[in-house]
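Chemist: with the input below, show me the fold.
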Amino acid sequence: MNLPPLREVIAAHGLSASKALGQNFLLDEQLLDRIAAIPGNLRDRAVLEIGPGPGGLTRALLRTGARVTAIEMDRRCLPALAELEAAFPGQLRVIEGDALAVDPASLFDRPYAVVANLPYNVGTALFTGWLSGESWPPAWTSLTLMFQQEVAQRIVAQPGTPAYGRLAVLAQWRSAAKLAMKVHRSAFTPPPKVMSAIVHVTPEEIPAGVSAKVLERVTEAAFGQRRKMLRQSLKGLPGALEALETLGIDPQRRAETLSIAEFVGIARVLTG
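Modeler: Below is the predicted model of the structure:
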């Protein structure tokens, strides 16, 4: 299908990336097609996209045969997305609204993949929301998400590295997270000040006897004072220091030295 180049679409609708909305437009169609290919075959699959903007990634997803539901809060972009709806009949549904206020479960009656060039200012909040909750496996089959490279590295970080923290534990304790692609700042309009990267996350089997809420509380306490020893950072969490003793974890260690399995172990003791 012959669609006008994205630059023409942006010019025709008088669009410019909004700093307040954390927007940076990606216009390289070949790069967008590579991103759309990361989750695997999307033909006839439900896909959730957040912040499509003028529709660059949207059109790449539609070309795969995916059935896309896109949530966009910038009203200026809706006419450009309406043109895509017309070009791909029955494949695209656009919802105007704030993705943080929309429950994806209300949008789909079947499993769906999430693919998004996330707005920088809400990316982490959306990501942790998708990772949380006691119900597992989740309704989403995979997350393919663009972040600032620094955030992406925090998601896939290993214990003992500077980037390792709460985000890594929450992303990896019951999911597989990998850095799928780095994206140079020059690929965007306007170019952001930082490099970007795409993280691909797929759910795995949940460890038995562990509450997600408890693990979230443990990691929040442990990494909230990451320079302090565990005996100090966890002392405000009832039962946490006793859990360390039960598991034989030295309370003089710092949070970044603990493996994900050790955090899960602490949460399991506190869950029980």
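Chemist: C-alpha only now, for contacts and for neighbours.
Modeler: Will do.
Chemist: so what's Q158 closest to, chain neighbours aside?
Modeler: Once flanking residues are discounted, Q158 sits nearest to Y164: 5.8 Å by C-alpha to C-alpha, 6 or more residues apart in numbering.
Chemist: tally of neighbours for the one you found?
Modeler: Using other C-alpha atoms under 10 Å, Y164 has 22 neighbouring residues.
Chemist: ok, now Q30?
Modeler: 10.
Chemist: next: G65.
Modeler: By the criterion of other C-alpha under 10 Å, G65 has 17 neighbours.
Chemist: cool, V199 as well?
Modeler: 23.
Chemist: wait, a strand at it?
Modeler: Yes. V199 sits within a strand when classified using DSSP: H, G, I helix; E, B strand; the rest coil.
Chemist: can you pull the contacts of it?
Modeler: Shown in contact with V199 (C-alpha atoms under 8 Å, 6 or more residues apart in numbering): 143-147, 152, 155, 177-181.
Chemist: repeat for L258
Modeler: Taking C-alpha under 8 Å, 6+ apart, we find L258 in contact with 159-160.
Chemist: for G133, helix, strand, or coil?
Modeler: Classification of G133 by three-state DSSP places it in coil.
Chemist: which one is it nearest to, not counting chain neighbours?
Modeler: Excluding the flanking residues, the one nearest G133 by C-alpha to C-alpha, 6+ apart is A212, at 6.2 Å.
Chemist: tell me how far that neighbour lies from G22.
Modeler: 29 Å (C-alpha to C-alpha, to the nearest Å).
Chemist: double-check R185 against S196; I have them as touching.
Modeler: Yes. Under the contact definition of C-alpha atoms under 8 Å, R185 touches S196, with a separation of 6.6 Å.
Chemist: and the residue nearest the centre of the chain, helix, strand or coil?
Modeler: Centroid-nearest residue in the chain: F127, 3.7 Å away (criterion: C-alpha atoms, centre = their mean). When classified by three-state DSSP, F127 comes out as helix.
Chemist: try Q153
Modeler: Look at Q153: counting by three-state DSSP, its state is helix.
Chemist: my read: the residue nearest to G133 touches T128, true?
Modeler: No. A212 is beyond contact range of T128, at 11.6 Å (criterion: C-alpha under 8 Å).
Chemist: those two: who's more crowded?
Modeler: Between A212 and T128, A212 has the larger neighbour count (other C-alpha under 10 Å), namely 23 against 13.
Chemist: and the more buried one, how far from G129?
Modeler: A212 is 12 Å from G129, by C-alpha to C-alpha.
Chemist: before we go on, could you also do this sequence so I can check it against the first one:
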Amino acid sequence: MTGDTLPPLREVIAKHGLGALKALGQNFLLDLNLTGRIARAAGPLEGYEVIEVGPGPGGLTRALLAEGASRVIAIERDRRCLPALEEIAAAYPGRLTIIEGDALETDMAALVKGPARIVANLPYNIATPLLVRWLQTEPWPPWYASLTLMFQKEVAERIVAPPGGKAYGRLAVLAQWRTRPRMLFDVNRSAFTPPPAVTSTVVELIPRAQVLAPADPRALERVVAAAFGQRRKMLRSSLKSLTANPAAMIEAAGIDATQRAEELSVEQFCALARAFAATG
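Modeler: Below is the predicted model of the structure:
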């Protein structure tokens, strides 16, 4: 069997009894034109190893290999999917490594040997925690060259949101501080089996060689969490959970204490993080 002679995905699902499990956030992507589009959007793949999370029966896996990835490392928690992935591995000898395990507990950097990209139709229930983990990679720039990921559209909008609106929050600050994120294209719910309740969106995040502004990652995370934890309040109130004297910290950052979290730029949050770190 070769990549050109692999059976249709619906046959694979029927053969191996791969009904999608809601508990694992599974929605299988079976449209090979669409998986090919995602793989091409993540490219060029030649010369790159690709980490894929939640491959399921392997629709996107096939596309990544067909587009020339030197090796795909597929991390799958659902052992029911492993035989289907083994069939793909046999069709692409030496180019697919299957890891059975929880992506949130896997040291992905240790799995790659050279230039790498991360490409995935992420299970909805772990998509945001995984993204935050990748954004918190140390040292920076990270071990991966790009992230091409599918999210619920609402989450995608939060990643790229500018200051000033309801979508702007912790995820936007963390993503835009260290990467250049952009929404590539929407994926209709009908493209999945079973169809999810929402539209999905493919997002590209390219790591910045230099972060948008200097800040300690842990300090920035704490400041952003506190500020958006009470986003309706002014900073002088919302940041009381961080320090007994938030006014002094806010003044040191050169920011108006009557502003609210959603009004601050990423650079202003970094200034607050530096001021917070200096008080500690």
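Chemist: what does the residue nearest to the centre of structure 1 align to in structure 2?
Modeler: Matched by TM-score structural alignment, F127 of structure 1 corresponds to L131 in structure 2.
Chemist: do Q149 of structure 1 as well
Modeler: Aligning on TM-score structural alignment places Q149 of structure 1 opposite K153 in structure 2.
Chemist: just to revisit the earlier point, and the residue nearest to Q158 of structure 1, that's in a strand?
Modeler: No. Read with three-state DSSP, Y164 of structure 1 is coil and lies in no strand.
Chemist: would you check that it makes contact with S259?
Modeler: No. Applying C-alpha under 8 Å as the test, Y164 of structure 1 and S259 come out as separate, 9.9 Å apart.
Chemist: hey, what's in contact with both of those two?
Modeler: Here Y164 of structure 1 and S259 share no contacting residue, scored by C-alpha under 8 Å, 6+ apart.
Chemist: relative to A187 of structure 1, how far out is the nearest residue to R45 of structure 1 once chain neighbours are set aside?
Modeler: Excluding the flanking residues, the one nearest R45 of structure 1 by C-alpha to C-alpha, 6+ apart is A66, at 5.2 Å. Per C-alpha to C-alpha, A66 of structure 1 is found 24 Å from A187 of structure 1.
Chemist: looking at these two, which has the bigger crowd around it?
Modeler: A66 (23 against 17).
Chemist: which residues does the more buried one contact?
Modeler: By C-alpha under 8 Å, 6+ apart, the contact set of A66 of structure 1 is 42-47, 91.
Chemist: and which of the residues you listed is nearest L32 of structure 1?
Modeler: Nearest to L32 of structure 1 out of the contacts of A66 of structure 1 is L42 (C-alpha to C-alpha; 14.3 Å).
Chemist: that closest one contacts V68, doesn't it?
Modeler: No. With contact defined as C-alpha under 8 Å, L42 of structure 1 does not reach V68; the gap is 9.9 Å.
Chemist: pick out whichever of these two has more residues nearby.
Modeler: More neighbours surround V68 than the other of L42 of structure 1 and V68, with 27 against 21 (other C-alpha under 10 Å).
Chemist: count of residues packed around T148 of structure 2?
Modeler: Residues contacting T148 of structure 2 under the criterion other C-alpha under 10 Å number 24.
Chemist: just the strands in structure 1 please.
Modeler: Remark: strands assigned in structure 1 by DSSP state E are 25-26, 46-50, 67-72, 92-96, 112-117, 140-148, 175-183, 188-189, 196-203.
Chemist: nearest to I249 of structure 1, of these?
Modeler: Smallest distance to I249 of structure 1 across the strands of structure 1 (C-alpha to C-alpha): 24.2 Å, for strand 175-183.
Chemist: in structure 2, what range does the closest one match?
Modeler: Using TM-score structural alignment, strand 175-183 of structure 1 pairs with 179-187 in structure 2.
Chemist: residues making contact with the matching stretch?
Modeler: By C-alpha under 8 Å, 6+ apart, the list of residues contacting stretch 179-187 of structure 2 reads 153, 156-157, 159-160, 175, 199-208, 211.
Chemist: what's the average distance for that stretch when superposed on structure 1?
Modeler: For stretch 179-187 of structure 2, the mean deviation from structure 1 after alignment is 0.6 Å (mean C-alpha distance after the TM-score superposition for structure 1).
Chemist: circling back: just checking, the match of Q149 of structure 1 touches R189?
Modeler: No. At 10.7 Å, K153 of structure 2 does not count as touching R189 under the criterion of C-alpha under 8 Å.
Chemist: anything in contact with each of these two?
Modeler: Jointly contacting K153 of structure 2 and R189 under the rule C-alpha under 8 Å, 6+ apart are 198-200.
Chemist: just put the residues you listed in a markdown table and tack on distance to L111 of structure 2.
Modeler: Shown next, in a markdown table, are the shared contacts of K153 and R189 of structure 2 (distance: C-alpha to C-alpha, whole Å):
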| residue | distance to L111 of structure 2 |
| --- | --- |
| V198 | 33 |
| T199 | 32 |
| S200 | 28 |
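Chemist: separate out the buried members of those residues.
Modeler: Among the shared contacts of K153 and R189 of structure 2, those classed as buried by neighbour count (16 or more other C-alpha atoms under 10 Å) are 199-200.
Chemist: nearest to I38 of structure 2 among the shared contacts of K153 and R189 of structure 2?
Modeler: S200 (12.5 Å).
Chemist: what's the counterpart of that closest one in structure 1?
Modeler: Taking TM-score structural alignment as the criterion, the aligned counterpart of S200 of structure 2 in structure 1 is S196.
Chemist: ok, its match touching Y120?
Modeler: No. With contacts counted by C-alpha under 8 Å, S196 of structure 1 stays clear of Y120, the gap being 10.1 Å.
Chemist: where do the contact lists of the two overlap?
Modeler: Shared contacts of S196 of structure 1 and Y120 (C-alpha under 8 Å, 6+ apart): 147-148.
Chemist: now the residue nearest to R45 of structure 1: how far from A80 of structure 1?
Modeler: Distance of A66 of structure 1 to A80 of structure 1, computed by C-alpha to C-alpha: 19 Å.
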